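[1] okay, predicted coordinates and the sequence, questions at the end:
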Amino acid sequence: MSSFEEYRNKNGYSAKSIRVQNSHVNRLKSWCINQNINLERINYNQALQFIDSERERGILNQSIIRGINSIRIYFDYLLEIGTVKQNIIKRIRIRQNGKKVIPETLTPQQLETIYHDFMNIPEWEHKTQTAKELHKRNVVLLGLLVYQGLTSGETAKLETNHINLAEGKIYIPSTRKSNARTLKLQANQILPIKTYIEEFKPNPYLFPSKKQSDMICKIVEQAKKDHPEIIDSRQIRTSVIMNWLKTNNIRQVQYMAGHKSIRSTEQYRSHDLSDLTKQLELFHPLR
């Protein structure tokens, strides 16, 4: 029987996500002990009482949603090992207040410059030979962020045979949160990917590392030194998707982004108000 941590490692959760999930699950466990409730037999109404108690503590709605998502994962684990017969937490849906917060986006030109500057970091900046070699891998990873808008969960599942350099395409397998799709590689990605595969010979995974999210955070932090306009990898993905929406229809972007629901894609479109704002200022100027 696997532990909860082993279950999450198997499903590709990062060390940071696991720590946050543990905090949320432990909060529920403490509440159940105080209420004399058997956690493994908690019912729907009792779960709602727990949510009410979190609100009474002043916990924000968004934080409660994240907590319930963590608890849902825990009950998926309990279901898998046969401790519970159903995941009652999946029945809980908490309405979010307001729209999804979209960070300031980067233009295609900005993303192009970020990738170009990172790729051409002078060799003398790499303090060791290992750092110099790993930079080749990091260039490939950053390219997949700024051109294909991949997440750390998706880069973790990439295999070497998912790359088709002859056709200039990459297959992105599905994850818990995204659909599989095939995307075009940009011309300036081809040589770095070819060099990386030939020199590192990764097999079967393209980036053999258990901590993809940590690795990507370090790459983004390095790129941020020359480009302080970068916030994080989420901002990069958001920018890619919103830029796609300016030149493709929403169904195409849903496919390219790997969104399982069209609603996920619509959230980005509803925030892309730049053209509308310009029109309003032109025809209805503020007095």
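    Nice, thanks for sending it over.

[2] can we go C-alpha only for contacts and neighbour counts from here?
    Will do.

[3] which residues in the protein form helices?
    4-10, 15-34, 44-56, 61-80, 108-119, 129-148, 152-157, 187-200, 212-224, 233-245, 250-257, 262-271, 274-283 (DSSP state H).

[4] looking at these, which is nearest to S174?
    Evaluated with CA to CA, these place helix 152-157 nearest to S174, the distance being 7.5 Å.

[5] chain center to that closest one: distance?
    On the basis of CA atoms, centre = their mean, to the nearest Å, helix 152-157 sits 9 Å off its chain's mean C-alpha point.

[6] repeat for stretch 3-16
    Counting by CA atoms, centre = their mean, stretch 3-16 comes out at 16 Å from the chain centroid.

[7] next, the buried residues of it.
    By 16 or more other CA atoms under 10 Å, the buried positions in stretch 3-16 come out as F4, E5, Y7, R8, G12, Y13, S14, A15.

[8] isn't F75 right next to I89, touching?
    Yes: using CA atoms under 8 Å, F75 makes contact with I89 at a distance of 7.3 Å.

[9] more neighbours, these two?
    F75 (24 against 20; other CA atoms under 10 Å).

[10] that one and I92: what is the separation?
    13 Å (CA to CA, to the nearest Å).

[11] L111 too?
    39 Å.

[12] same check on E199?
    The value you get for E199 to I92, if CA to CA is used, is 49 Å.

[13] compare the two (neighbour count), which wins?
    I92 (15 against 12).

[14] okay if I get the buried residues of stretch 3-16 as a markdown table plus distance to T160?
    Shown next, in a markdown table, are the buried residues of stretch 3-16 (distance: CA to CA, whole Å):
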| residue | distance to T160 |
| --- | --- |
| F4 | 30 |
| E5 | 28 |
| Y7 | 25 |
| R8 | 24 |
| G12 | 18 |
| Y13 | 21 |
| S14 | 22 |
| A15 | 24 |
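
[15] this is the other structure I want to compare:
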Amino acid sequence: MKLEQYLQGKYSKTSYKAHGYMIGKYLNYIGGKAETAEYKDILDFIAHLRKHENFSAESLKRYLSEVKVYYNYLLETGQRNGHPCRELYLKDKIDRQIKVDRLYTEETLESYLEKTRRDPDGPLKRRNEVIVSLLVYQALTVGEICHLNTEDINLEKAEIYIRSEHRKKARTLPLRAGQILLFYHYLNEDYPNLTKYLTINPSSGLGPIRLITGRLQQQVTPNALNRIINEKRKPEERLRPVKIRQSVIAHLLRKENDTRIVQAFAGHNRASTTAGYRQNELETLKSAVNTFHPIR
């Protein structure tokens, strides 16, 4: 079995190439002695990434994980007897603190949505506006948007239901007034044409009908959605979906005194996660000094 076949069997179609890329980076570094490498060789690779690639602690741990996958492959296919780094764990502390002072302003988010409204992308125009409105107004993750079904939208009650997903609670959120008409036109005018050639026909009852579909009538993945929302945008105009979500949550905390309200909105399991988005006055002052001080 070749490495690519092994990864295809272990990971999804959309992710196995990313795993292969990281393993490939290790193989390029280690050269011809990959199959016979020892513990010290793996440490040298991590040191190389740390010094020359300036990777974060999270990235270093991810690359080490992929190196372990590679040697699992060699073991399982009988190309090697021992695993050189199975018990190797990095102690680098991952910084999970939200950089509140670097988030998008409310004006930036509104401008982003307005540019999407003006985008002349034919039958996909309303679809793209639906996606960006869910990012800006409901602070959904790309995964949550991709897993929305048409039945999750209740226009009569002006509500949207978000299912539980990866450490996030299920919740029902209100739709903004402008979203109601947008969703109505999308579902009744654009959506039937976008889904008429899907393998799962909306009338077949064979599976959930996703709210978001692609240009070629395929269901959209989170990675594809990341690309969709920044198509035709200049590099300096591109926004990251995760940072949009973080920005919306941080802005809500500035306006709401009760963290629990924002916690329910975001679907966080723990109040401490929500509290991490709160910026106190001292942090605001420090950010302003760092930004506008004449000697920078």
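    Perfect, thanks for sending it. Since the structure is predicted, the reported quantities are computational estimates derived from the model, not experimental observations.

[16] list just the nearest of the buried residues of stretch 3-16 of the first structure to K184 of the first structure.
    Within the buried residues of stretch 3-16 of the first structure, distances to K184 of the first structure taken as CA to CA reach their minimum at G12, with 25.1 Å.

[17] the nearest residue to the closest one once chain neighbours are set aside: neighbouring residues, count only.
    Residue nearest to G12 of the first structure in three dimensions, not counting chain neighbours: G153, with 6.7 Å by CA to CA, 6 or more residues apart in numbering. By other CA under 10 Å, 20 other residues sit near G153 of the first structure.

[18] ok so, going back, so which of the helices of the first structure gets nearest R176 of the first structure?
    helix 152-157 (8.7 Å).

[19] pull the number of nearby residues for the counterpart of L175 of the second structure in the first structure.
    Alignment note: L175 of the second structure maps to L185 in the first structure; criterion TM-score structural alignment. Residues within reach of L185 of the first structure, counting by other CA under 10 Å, total 20.

[20] ok, L185 of the first structure touching A166?
    No: at 10.6 Å, L185 of the first structure does not count as touching A166 under the criterion of CA under 8 Å.

[21] sorry, back to before: mind putting the helices of the first structure into a markdown table with distance to S178 of the first structure?
    Below are the helices of the first structure laid out as a markdown table (distance: least, CA to CA, whole Å):
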| stretch | distance to S178 of the first structure |
| --- | --- |
| helix 4-10 | 17 |
| helix 15-34 | 18 |
| helix 44-56 | 28 |
| helix 61-80 | 16 |
| helix 108-119 | 23 |
| helix 129-148 | 13 |
| helix 152-157 | 8 |
| helix 187-200 | 23 |
| helix 212-224 | 16 |
| helix 233-245 | 13 |
| helix 250-257 | 8 |
| helix 262-271 | 11 |
| helix 274-283 | 27 |
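
[22] these: which one's closest to G98 of the first structure?
    That would be, of the helices of the first structure and by CA to CA, helix 61-80, which comes in at 10.4 Å.

[23] list the buried ones in that closest one?
    Those would be 61, 64-65, 67-78, for helix 61-80 of the first structure by 16+ other CA under 10 Å.

[24] who's in contact with that helix?
    Contacts to helix 61-80 of the first structure, defined as CA atoms under 8 Å, 6 or more residues apart in numbering, come from residues 4, 7, 21-22, 24-25, 28, 51, 54-55, 84-87, 89-90, 94, 96-97.

[25] ok, of those residues, which come out buried?
    Buried subset of the contacts of helix 61-80 of the first structure (neighbour count, 16+ other CA under 10 Å): F4, Y7, Q21, N22, H24, V25, L28, I51, E54, V84, N87, I89.

[26] what about the aligned partner of K194 of the first structure in the second structure, neighbour count?
    Using TM-score structural alignment, the equivalent of K194 of the first structure in the second structure is Y184. Neighbour count for Y184 of the second structure, taken as other CA under 10 Å: 14.

[27] list the contacts of Y184 of the second structure.
    Y184 of the second structure neighbours (CA under 8 Å, 6+ apart): L155.

[28] look up how far V130 of the second structure lies from it.
    11 Å.

[29] repeat for T108 of the second structure
    From T108 of the second structure to V130 of the second structure the distance is 18 Å (CA to CA).

[30] and if you look at Y71 of the second structure?
    Y71 of the second structure is 44 Å from V130 of the second structure, by CA to CA.

[31] what do we get in the second structure for Q21 of the first structure?
    Using TM-score structural alignment, Q21 of the first structure pairs with H19 in the second structure.
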